[in-house]
Structure formats: C-alpha cells, structure tokens
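Participant: missing the sequence, but the structure's below:
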C-alpha cells in the first residue's frame, strides 16, 4: 500500500510532490544500504577465524568442516565461511551474493576508508561504493594500490563512470602492481596475466554470453587470423550476417573443431587430426497431445545450464547442425518412489532426483542440479526405511551447501516431493520448492 500525495486544494497529486517524495525515498534507501554494509562488516567481526571450533576435536580438522576464507582484498580480515549463508539467507539472497556483500563491506572499511566514510555521511551512494570495491577486489590490488584508488576516486565517486574507474585502477596496477605480483616477485616467480572468462547469459530467451580475456601476442595473432578466415568463409558460403556476427560464429566453429573451415586441408586427414568436440546440452521441452493425436511442442524450452529460456527454433537449429547427435531420454515419473539397495543411488534414481529438484535445494541457491551432489537428508542407515537411498530421502545440494548441511548446523526435511523446509543455526525457517524460497514464520 502506497500513500498517495495529493494537493490540499484540488485533491490531485502534483508532479512536484512526486519528485520530492521520490528523492526522499531514494535518500532513505541509500541510508539503509549504508547501514546494511555496516551490519555486514560487524557480522564478519563476530565470525573471525578464531570462532572456528577445531579445538573441540583436539586440533584435528574434519574433512569438509568449516574453515577461514578471504572474501576481500589483501589486508582484510578472514572470515569463518559458514557465517556467510546465514546472513545471506536472512537477507533473501544467495550465498554468493551474501559473500559479495560482506566482502564489499570489508574492502571498503579496511582498504577504501575514505569511500567508506563518504558512504556513511551520505556523500556517496552505497551501490556506487560497492562497484568500486568489487573492482579493487577483482584487480587484486596491493594495499598501497587500493589506497591510491581510494584517494583518486572518493572525491568523484558520486559521478564517476565505469570507464573512468577502469582507467584509475589500470593506473594503480601500473604504479603499484597486484598482491599476486608482489608475492611472485618475492618468490622470483613471474606473474602471468593471461586468462579467458566466459560470463553466462544474462538475458532471457537465448541471450548472448560475454567472452573476455588476455592472450599471448602470438596466440592473439593466430586467433585473429583464424577468425578473419572463418568469417570470410562463412560469407563465401552465403551468410548475410554482419562481420562481427560472422566472427562470433567462426569462434564457435573453432571451439567445435568444425571441418567446414578447413578448406586447405584434406578432409580425410582433418577428420582424423581434429575430431569434433562433444558438447552436451540438456534441454527440456514441454509437449502435449492434440485432439488429432499429434504431439505439439511448446515454443519455449529450458536449457539446464544457466536455467536459460531458449526458443524452439533455436533447438531445431542445434539439432540439425552437422555431426549433432540427439538423445531423447525417457519420461520420468517424478512422483514415483524409487529405491536403491546400497548407499549409492542408481542411475535411474539419480536422474529422477535431478529432474525433480533442477537446482541445489538450499535457500536461494540456483546451481544446476546436474552439477550437484545427492545428499541423504537423513544419514544413510540400511536398517532404517526412512534413511534409505530412495526418492524421499535424497536431495540435490551443491558441494558447499552439502558441507554446510553436514558440518554447519543447518537442518532440513522434505515436506513434499521437491519441497524442503530448512532451519538455520539461528532458528530462521525457509521453505524451498521449484518456485523459489520463502521465509517462514518461527513456530
């Protein structure tokens, strides 16, 4: 329910009132975000590495148990890792997002103190300060380099753009280097800046993925030559796509080792020298039987990797590409209880649990189930029917949340197929199902 701002005489809402209210709400939100950063830093203070309870086991660290993790730049305090999901879940965010929040708070307080003060005086919005903190953490700047960025950015942080921020960080890297570089110099080991990173698609319905990296000059030259040749070959084959699009298509062909680009090589030799790489995509299509008995597919499909929505036409184009093998899995009844005799689930049982859960079932986690481990909700006991390896006692948990459930004091139970009730160490309750996560009132 929102309060309507009305003119005292006419009863109509005025533009000036709306603007004034919007500014007031924005200021209140900025102040709340600044306080949230401070709470995140205090939460980290309450969970230092000294809070770990290894002493209870006479100094013996149990495999998979909690340990200390660095979540901000060099010089920031370490944090006991299992405290992160507790705060994240309470704030209705994923563990990864919670780790980023706490990391930004520590980075600002310990390595960017001018910016930290500017946030709490209201001079700089918290979201802008967090963007700077993310950049300095990612760049792995030395403490001196971070102080340089803090000094250069803070006076202009309320209006600085990403490009200008990148230039300041690049100058700091040039002047002071990175913590990794400093460590390498101490050990007389050279720092290698090469990397390749592929970000998952962020747009629905088949959005593109961002590729970035640094290469050896010779490798970059060879890649540029291959992309130019591939783009030209696609044009010769009749492609009307723009040059940039054809270059992107050529890069995909290189990744798959498509023989269609090897015009100067004998086809028989190419087939043996450069076998096609196998790429596995799990695509889910909804289908229905029409009144005439035909099968009609929905126009949208779900790609398991990234839970991306793709169009049926895209799936058709993938399936009709040369050398593509399509495997159709049998339909699984997700409501049927399947049981395996021993500790390890059968392939059929594993597939059923993966299809039912789709993702890690920890609150707000979205890691694909196919990359997760299968957890016995009740520890496996061959003499206890409720603790057997069967559909009602298995759930998908990613590696970290599996460790958290085993060693971190979190408890959960299955309330219905694919529906889980979680309880945190501090007594917060969450219900997780295929629609997402909801916080539940305390009993």
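Facilitator: Received, thanks. Worth saying up front: this structure is predicted, and the values here are computed from it rather than measured.
Participant: every contact and neighbour count from this point should use C-alpha atoms.
Facilitator: Will do.
Participant: show me where the chain has its helices.
Facilitator: With DSSP state H as the criterion, the chain has helices at 15-45, 83-90, 95-111, 113-120, 126-139, 143-153, 162-176, 179-186, 217-236, 243-256, 267-273, 312-319, 347-357, 399-407.
Participant: now what about stretch 171-186, what contacts it?
Facilitator: Identification of contacts with stretch 171-186 by CA atoms under 8 Å, 6 or more residues apart in numbering yields 74, 139, 140, 141, 142, 144, 145, 146, 148, 149, 190, 191.
Participant: list only buried entries from those residues.
Facilitator: 74, 139, 140, 141, 142, 144, 145, 146, 148, 149 (16 or more other CA atoms under 10 Å).
Participant: of those, which is the nearest to residue 30?
Facilitator: Using CA to CA, residue 149 comes nearest to residue 30 of the buried ones among the contacts of stretch 171-186, at 22.4 Å.
Participant: next one: that closest one from residue 165, what distance?
Facilitator: 9 Å (CA to CA, to the nearest Å).
Participant: check contacts around the residue nearest to residue 277 when sequence neighbours are not counted.
Facilitator: Nearest residue to residue 277, sequence neighbours excluded (CA to CA, 6 or more residues apart in numbering): residue 256, at 5.3 Å. Residue 256 makes contact with 276, 277, 278, 279 under the criterion CA under 8 Å, 6+ apart.
Participant: okay, pairing it with this:
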C-alpha cells in the first residue's frame, strides 16, 4: 500500500504524509461527484436509450428529480446500477447523484471550491442535502453565504450557519417549516443498538405526555415496593414493557398498593414510651442521631442529617449517544420531508426538566435509596413474582365483582370471561451449542444479535409458547400465483434480508416476494415456492421487472444478478459479492 515504511518516518513527515492522504481522498471524492454528474447526464429521460413500455403506470420506470428545484430529471432505475458498482444501496446512490446535481445546478460557488480543493466534498454534499427543499433562487442565496466557510469552521458550526442562511433566504418557508414541526405528532421507534435496546421518541400533547409520564412513574414506584432495587431510570425503562399490558399494569399497581398498606399498617401500635434524653456530644457540632431501636415512621425513611460526602464528582455525561449532533439512524427521512417520520429526532434536554434525554442526571440524586442490583437468586424470585402477578391479572380479569358487570365477550377473551394477553411472535436464530448450554450469541429478527442471557428479558414474564422449528431444508411450493402464509414464512426465514445487490431492508410481511422465473399459468407445478421466490422491496422488484436486469438462481441461497451493462453480483446469506468480469457490456 505504501512505498515507505511508515514506522521509519519522522513524526513531522508522518503528519505530512497523513495530510496528503486526506487531500488525495478528497480529490477522489470530488472525482466521484464528477462521475455521478456524467452518469446522470447519460440517463436523462431524453438521452437514454428507449426501453419497452417506458411509461410510469404499473410500476414502470419514471423520470425523477433527485437534487431539488432546478436540477434535471434522471431515469429512476439508473441509481440501482450506479450503486451496485460502488458497493452501496440504490437509495444511497440516488442521494449521491442528487447531491452532485444540486452542487452543479443550485450551489455553483460551493462546487467550484470543491473542484479547486478548497472544500471537502462530503461537507459540500451535506449543504446540498440541507437545501434540498429550498427553491432554486433561495439555494443560490445560501450558496453565496456559505461557500467561503465550508472548510474553515467545524461541521456543527457549518450546520448552524447553513440553517441561518436558509431562514434568511426563504423566511416564509422557515416559518412554514416551524409550524409544520409544531403540528407533527407521533410515536417513533428507532433501530436496535448493539446491546439489544431501542429508543422511543414521543411527540404528543403536553397533557397526554404528562399523564403518560405519571403512569410510568407509578409503575416504577410499584416495582420498588415489590422489591426491585434497580435505579429509577432502569425501573422506568422496565415500566415501558409493563404498561403495554393494561391488565397486568392494573394488577401490579393493585398488589403494590396492598403491600404498601400492609407495610405502613402492620397492626396495633405499642404504647408510646418516653425516649431517653440524648447525651451531650463531644462538641458543638454534635447532633443527636437516630435511635437504632426505634422504628421509622410509616412512609418515611431515615436519612442521616450529615451523611458522607458523595463520592462522585461532577455530573456524569451519558456519552455521545445523547449528544444532539449524533442522531442515531441519521439517514432516516424526517417527518417534514417524508411520510415516514424520523424515528430518532431526539431533542436535547433543557435544564430543570427531569427525565428528559438530554439532561445530565445524577443517579444518586435521582434515586437516593436505590441499592445494588439483585443477586441471581433474588432476581429469579422477583421475576417469578412478576410472572405470578401477570398470571393472576389475566386469570381474574373480568371476574371480580369490583370490576362491575361481566365484560362483553369478544376477540381476545377466553372462556369464562378471562382476557387473553396480547400475543407477540418473535423469531430467534441460534446454534445447537447455544441452545444446549444457554450461553452464546443468538439473532432475533428485527433486533439483531443478542446474548443468550438477554432472551429472558425479551420474552418477559408472561406465558409463552415455543413453536416447532421449521426445517428450512424442505422445499415447498404451490401451483397458484398467490403466496400462502406458510410459504411466505419459510422464504422470510431463509432470506432475512432482501435479495437485491447491497439491499438493506430486513424481510418482513410487507415486502414483495418476487417470482425469479416469471409465473406461467401453463407452466409446471410448484412455481410459487421457496425455490422460486425472493424477497425484494418494491423498487428492486420494479427494477428487476422493467429495468433490463437479469437474475437467476445458482443454488438454494445464491442469486446471480446481471446489470444492464453486464456487471454481475452474487447475493448470498453473507452479503453481496461482485463477480470479476473483464468485459462488461458497453
């Protein structure tokens, strides 16, 4: 890779070499933008070669504008092949082409600095994306204001400068955007992280959020009463799983209240006795301490008037995941720009707002009486108690006289008035070693890898049913065009991710299952089966059907895709693998 052994370079020369490598990388990124521009020009609807049935109806290819107002149209399927040869998804390739077009047609001063080496290409592309919704005239005003500072300020400052320039260039659009943001409400769930946790972002009416927060706080307090010694934030997180089952929530709160009443009113109190007078201490600073033989007052806990100084120093930082500039899943569309809202548009916290994600919380101050986590035996006992509470809830719901008249029968109720808890189906993939030992790594669809020890947390305390394992080695099929659920489920398990080159979407019930060999009503039996179906998102399905791409199955788990210009890719369970072809089609 390097002609010179880097370990032999003096530090000054090493730094100079690193700077040159960065400059060379910037030149290559700028060259890639130029390639994207030429490629887009060759795929303008008026210049690209005709294709059969080039109309926008029934899923055929359309002309799209990728870079914003003022940019030329591009053939919709062009991004698929461009992305494949770059090793990125079609969506990422469309973004790259759109950014290049926006720089040329909407931000010429910024593009000029990129071409001269005075602006980093990725920063310029970020400006192009930020101005996507602006008119061509407003984008030109932003271009004049920010082109000179693309590389002279930090990315965070650049983002603020661009935002201010956008507002000055189009104040009406800025006000409309602010009003739209104020109107947006919803509950957004982010992707799972590497530790099996998710984030939920709620934007709703203030009163509803306050009541929801109070319910979460009540459940967290109930867990504490029942014996949970976790910190308050952890108990509040557990409350999210409990509140999803209203019947369980009601019973847990009821039993916690009953236990609290029993603790605060254990029986008749003994006759009061005169407390001994405190003996004088050794100095003026001495204060009477609590009597070790006296019971604390009901509902109160003894706190030393002068306890030891806290061992912690300044308020701890939660880490980069809570910083406003590090929005997880940043590539997700924002509510103002798409029908799919950004799942993690996490706001920063304001001082004095307890529990808000951006606030730096002192764990000791937030929950001073939180002890250490339960040991293994105590945790098993506590989990067993929660499981019993859940069983009690669904076994008795609707049968107590305190609940009033018997509830009407309907879906979700079992015989005798019992209500069945909501059911959730999860798919867990694990090895025989993990199954036998209970130790190792497993994969949960929709979540990703988890430790085997985290499976109990995922399943929860309620009853669960282990379904028979499906032998995926058995190929099944039907003769009709429609896909039955049992075939769809097997295809989903065999191919957990879409089978288009560099596809990113996980297979779910909403994804298209495409016949690799087109279905022939007069053809052989079993055409709709696990051997002839592949999960594809709708865009990839349309590209395969109308975009001159070719696909064939090499074996049970491998598809070979060929692009319109002859580039080949093998899609397997291990990902997408380019096939070396020295003579691609012209």
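Facilitator: Yes, it's here. This is a predicted model, so every value here is computed, not measured.
Participant: now the TM-score, please.
Facilitator: Superposed pair, TM-score by TM-score structural alignment, normalised by the length of the first structure: 0.80. Supporting alignment: 421 aligned residues with a CA RMSD of 3.9 Å.
Participant: now the buried ones among the contacts of stretch 171-186 of the first structure in TSV, please, with extra columns for distance to residue 316 of the first structure.
Facilitator: As requested, these are exported to TSV (distance: CA to CA, whole Å):
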residue	distance to residue 316 of the first structure
74	49
139	41
140	44
141	47
142	50
144	54
145	51
146	50
148	53
149	50
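Participant: show me the contact partners of stretch 496-503 of the second structure.
Facilitator: By CA under 8 Å, 6+ apart, stretch 496-503 of the second structure touches 84, 87-90, 445, 504-507, 534-537, 540, 559, 561, 569-572, 575-576.
Participant: only the buried subset of those, as a PyMOL command please.
Facilitator: Here is the PyMOL command that selects the buried residues among the contacts of stretch 496-503 of the second structure (16+ other CA under 10 Å):
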select buried, resi 84+87+88+89+90+445+504+506+507+534+535+536+537+540+559+561+569+570+571+572+576
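Participant: quick revisit: just name the most buried of the helices of the first structure.
Facilitator: helix 95-111 (a mean of 24; mean count of other CA atoms under 10 Å).
Participant: for that helix, give the aligned segment of the second structure as residue numbers.
Facilitator: Counting by TM-score structural alignment, helix 95-111 of the first structure falls onto residues 90-106 of the second structure.
Participant: return the residues in contact with the aligned partner of residue 158 of the first structure in the second structure.
Facilitator: Matched across to the second structure, residue 158 of the first structure falls on residue 151, judged by TM-score structural alignment. Residue 151 of the second structure makes contact with 118, 119, 120, 123 under the criterion CA under 8 Å, 6+ apart.
Participant: state the distance from the alignment partner in the first structure of residue 12 of the second structure to residue 23 of the first structure.
Facilitator: Here residue 12 of the second structure is matched to residue 16 in the first structure, going by TM-score structural alignment. Note on residue 16 of the first structure: its distance to residue 23 of the first structure, by CA to CA, is 11 Å.
Participant: ok so, going back, can you lay out the helices of the first structure as JSON lines showing distance to residue 387 of the first structure?
Facilitator: JSON lines is the format used below for the helices of the first structure (distance: least, CA to CA, whole Å):
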{"stretch": "helix 15-45", "distance to residue 387 of the first structure": "36"}
{"stretch": "helix 83-90", "distance to residue 387 of the first structure": "26"}
{"stretch": "helix 95-111", "distance to residue 387 of the first structure": "28"}
{"stretch": "helix 113-120", "distance to residue 387 of the first structure": "50"}
{"stretch": "helix 126-139", "distance to residue 387 of the first structure": "44"}
{"stretch": "helix 143-153", "distance to residue 387 of the first structure": "51"}
{"stretch": "helix 162-176", "distance to residue 387 of the first structure": "53"}
{"stretch": "helix 179-186", "distance to residue 387 of the first structure": "47"}
{"stretch": "helix 217-236", "distance to residue 387 of the first structure": "54"}
{"stretch": "helix 243-256", "distance to residue 387 of the first structure": "44"}
{"stretch": "helix 267-273", "distance to residue 387 of the first structure": "51"}
{"stretch": "helix 312-319", "distance to residue 387 of the first structure": "40"}
{"stretch": "helix 347-357", "distance to residue 387 of the first structure": "15"}
{"stretch": "helix 399-407", "distance to residue 387 of the first structure": "15"}
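Participant: which among the ones you listed is found nearest to residue 55 of the first structure?
Facilitator: When the helices of the first structure are compared (using CA to CA), the closest one is helix 399-407, at 14.8 Å.
Participant: that closest one - contacts with which helices or strands?
Facilitator: strand 373-376 (3 or more CA pairs under 8 Å, 6 or more residues apart in numbering; DSSP states H and E).
Participant: check the mean deviation of the strand it packs on from the second structure.
Facilitator: Taken over the aligned residues, the distance from strand 373-376 of the first structure to the second structure averages 1.3 Å (mean CA distance after the TM-score superposition for the first structure).
Participant: hang on, residue 30 of the first structure packs against residue 129?
Facilitator: No. Residue 30 of the first structure is beyond contact range of residue 129, at 11.2 Å (criterion: CA atoms under 8 Å).
Participant: what sits against residue 7 of the second structure?
Facilitator: No residues are in contact with residue 7 of the second structure under the rule CA under 8 Å, 6+ apart.
Participant: got it, and residue 47 of the first structure?
Facilitator: 79, 80, 83.
Participant: cutoff 6 Å now
Facilitator: residue 80 (CA atoms under 6 Å, 6 or more residues apart in numbering).
Participant: how about residue 99 of the first structure?
Facilitator: residue 84.
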